[in-house]
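[1] Sequence first, then the predicted structure, then my questions.
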Amino acid sequence: MKAEEVIWFLDCQRHDYLNHLQVISGLLELGQPARAREYLKEALRFIETERMLLKGHEPELGLFLYRFWQKVRAFEVDVKFVRIEETFEDQLSGENLVYDLDSIVEEIGRSFSGSLVEVSVLATDCLICLLASGRGKRLELTYDRGVAGVR
């Protein structure tokens, strides 16, 4: 992983955690402890998703999924991972795997901006397939040996 990528990941985490603390602090200052508790539950779900993506999978896939999740949030897309299936004989190939997401993220953003998207993932040694559904639409997005595609 390049230094710029490490900085990007750390900045995402710092920004998200600081935002959670500011929202909770603001709700408490406004005398709304019930809303603060609800937001805290939401923040904990967010942190658990982050942990699941980064720790629960083969490292290259975890980085790919985490970056995907972070980038689609910029389009106000809420992602719910409903299934992640991995079948690896060797370590997932693709040194530039986490850098080749832009076309996939942009397509998800255009198709599902402002909505909840359910995503299923199938990952093998050289292929990652994301099935995204929401708003009555369904997209199949693939990353195969360095080439990203959308169907």
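    Now that the structure is in, tell me what you want to look at.

[2] From now on I want contacts and neighbour counts done on CA atoms only, so please keep to that.
    Will do.

[3] Strands of the chain, start to end?
    78-87, 116-124, 127-134, 137-144, 147-150 (DSSP state E).

[4] okay, those strands, which one's buried deepest?
    Among the strands of the chain, ranked by average contacts under mean count of other C-alpha atoms under 10 Å, first place goes to strand 127-134 (a mean of 20).

[5] quick revisit: may I see the strands of the chain organised as TSV, with distance to Val6 added?
    Output for the strands of the chain, formatted as TSV (distance: least, C-alpha to C-alpha, whole Å):
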stretch	distance to Val6
strand 78-87	23
strand 116-124	23
strand 127-134	22
strand 137-144	22
strand 147-150	23
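
[6] Nearest spatial neighbour of the most centrally placed residue in the chain, chain-adjacent residues omitted?
    Residue closest to the average C-alpha location in the chain (C-alpha atoms, centre = their mean): Trp69, at 1.4 Å. Spatially, and ignoring its direct neighbours in sequence, Trp69 is nearest to Val79 (6.8 Å; C-alpha to C-alpha, 6 or more residues apart in numbering).

[7] Please report the distance of Arg35 from Ser25.
    11 Å (C-alpha to C-alpha, to the nearest Å).

[8] give me the number of residues near Gly26?
    By the criterion of other C-alpha atoms under 10 Å, Gly26 has 14 neighbours.

[9] thinking again about what came up before, give the contact list for the residue nearest to Trp69.
    Applying C-alpha atoms under 8 Å, 6 or more residues apart in numbering, we find Val79 in contact with Trp69, Val72, Arg73, Leu116, Val117, Glu118, Val119.

[10] Put this next to the previous one:
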Amino acid sequence: MTQGWWAWLKPLSPAVLCLFFSAVQPWGWRAGIVLVSLGILAMLIGVRRLYEREQARFRIREAETSLGLLERKRHDWMNHVQVIMGYLSMKQIDRIRPYLEQLVKQAQRERRLSQVKHPPLAVALVSLPHRFPEWDWEVEIGEGFQSIPSLEAERICRMVEEAAEEMGRIVPPEDRTTVRFRFDKREDGVIFSVHVSRARKVLAKGDWDRLKKRTESWQGKFQVSDGGFMAEIPLEGGRSPGNRLLSWGR
């Protein structure tokens, strides 16, 4: 902890020393002005160094995240190649075409997601299956969603990240479970639907409670339905309470 504080204070230490000596120096006000000026200059330089250091750390974290996603993507495609090679070795040629068609549909969905005009939201949607591989993800968007305004896109991006984070905390069942996110743009707003297959069997009471609290933090209404759950979120900071932004269901 001490080293952490020192790492932050070290670039600012010259400024702190100059300001300290300006207060205790015995040479008069002229020397004080010089020391204060040097302290302000040192403060600006120190803040710039802190900013550059944090920017470098941010770039490293972004690069590590990108490398992790690329590694996951490579791993997924190697699995697909192994499946196809297995069909070839067992002379089950008739099963290759449906498998390739499934991969083509997946690539088409990812292409549509990448066309969302708000890059952070597009990245969040495309990377969901790779960041949370313990679930089988189906992410779809309706017509017109790509051109959603930036302010709404940023809000939806935060909701997607928080919803995915909650799913990441849930212990996945032994059987593969599908989580489906779908976005539809309507005249009165955007509907964000989340479907969890076999939700009653997959989600424990603690999971329901966390999802309920998360929904309430979005100023939304949480309702448990048969086999699933639903949350209604108002658009534009609550100015349109009749609009549904987020709808969870089975």
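    That came through fine. Here the structure is a predicted model, which means the values were calculated and not measured.

[11] hmm, back to that, so which of the contacts of Val79 of the first structure is the closest to Leu131 of the first structure?
    Leu131 of the first structure lies nearest to Val119 out of the contacts of Val79 of the first structure, by C-alpha to C-alpha, at 5.5 Å.

[12] Need the counterpart of that closest one in the second structure.
    Structural alignment (TM-score structural alignment) places Val119 of the first structure against Phe181 in the second structure.

[13] That match and Val194 touch, don't they?
    Yes: in terms of C-alpha atoms under 8 Å, Phe181 of the second structure counts as a neighbour of Val194; the distance is 4.7 Å.

[14] still on that earlier bit, looking at the second structure, name the residue matched to the residue nearest to Trp69 of the first structure.
    Under TM-score structural alignment, Val79 of the first structure pairs with Glu138 in the second structure.

[15] Can you find the partner of the residue nearest to the centre of the first structure in the second structure?
    Using TM-score structural alignment, the partner of Trp69 of the first structure in the second structure is Pro129.

[16] Please determine how far its match is located from Ile148 of the second structure.
    22 Å.

[17] Pull up the aligned stretch in the second structure for the longest helix seen in the first structure.
    Ranked by number of residues, the top helix in the first structure under DSSP state H is helix 3-29. Aligned by TM-score structural alignment, helix 3-29 of the first structure falls on residues 63-89 of the second structure.

[18] what comes up buried for that stretch?
    Using 16 or more other C-alpha atoms under 10 Å as the burial criterion, the residues of stretch 63-89 of the second structure that qualify are Leu69, Arg72, Ile84.

[19] Let me know the distance separating the first one from Arg61 of the second structure.
    Right, the one you point to is Leu69 of the second structure. 12 Å.

[20] Kindly report the same for the last one.
    When distances are taken as C-alpha to C-alpha, Ile84 of the second structure and Arg61 of the second structure turn out to be 35 Å apart.

[21] Can you list the helices and strands that the helix or strand Met43 of the second structure falls within packs against?
    Met43 of the second structure belongs to helix 29-89 when assigned by DSSP states H and E. Secondary-structure packing of helix 29-89 of the second structure (3 or more C-alpha pairs under 8 Å, 6 or more residues apart in numbering; DSSP states H and E): helix 13-24, helix 128-131.

[22] once aligned to the first structure, how far is the shortest one on average?
    When you say that, I think you mean helix 128-131 of the second structure. Comparison of helix 128-131 of the second structure with the first structure after fitting gives an average deviation of 2.8 Å (mean C-alpha distance after the TM-score superposition for the first structure).

[23] Name the surrounding residues that touch that helix.
    Leu69, Arg72, Lys73, Trp135, Asp136, Trp137, Ala164.

[24] Closest to Ala231 of the second structure out of those residues?
    Out of those, the member with the shortest distance to Ala231 of the second structure (by C-alpha to C-alpha) is Ala164, at 15.1 Å.

[25] How much space separates that closest one from Arg59 of the second structure?
    For Ala164 of the second structure relative to Arg59 of the second structure (C-alpha to C-alpha), the value is 23 Å.

[26] Looking at the two, which one has more neighbours?
    Shown here are Ala164 of the second structure and Arg59; by other C-alpha under 10 Å, Ala164 has more neighbours (19 against 12).

[27] how near is that one to Arg131 of the second structure?
    Taken as C-alpha to C-alpha, the span from Ala164 of the second structure to Arg131 of the second structure is 9 Å.

[28] Could you do Lys213 of the second structure as well?
    Taken as C-alpha to C-alpha, the span from Lys213 of the second structure to Arg131 of the second structure is 23 Å.

[29] now do Leu67 of the second structure
    The value you get for Leu67 of the second structure to Arg131 of the second structure, if C-alpha to C-alpha is used, is 12 Å.

[30] from memory Leu97 of the first structure sits against Gly62, does it?
    No: counting by C-alpha under 8 Å, Leu97 of the first structure does not reach Gly62; the two are 10.7 Å apart.

[31] matching residues in the first structure for whichever strand or helix holds Trp208 of the second structure?
    Trp208 of the second structure is part of helix 205-217, with elements assigned from DSSP H and E. Across the first structure, nothing matches helix 205-217 of the second structure (TM-score structural alignment).

[32] Check the offset of that helix from the chain's centre.
    Averaging C-alpha positions (C-alpha atoms, centre = their mean, to the nearest Å) puts helix 205-217 of the second structure 18 Å from its chain's average.
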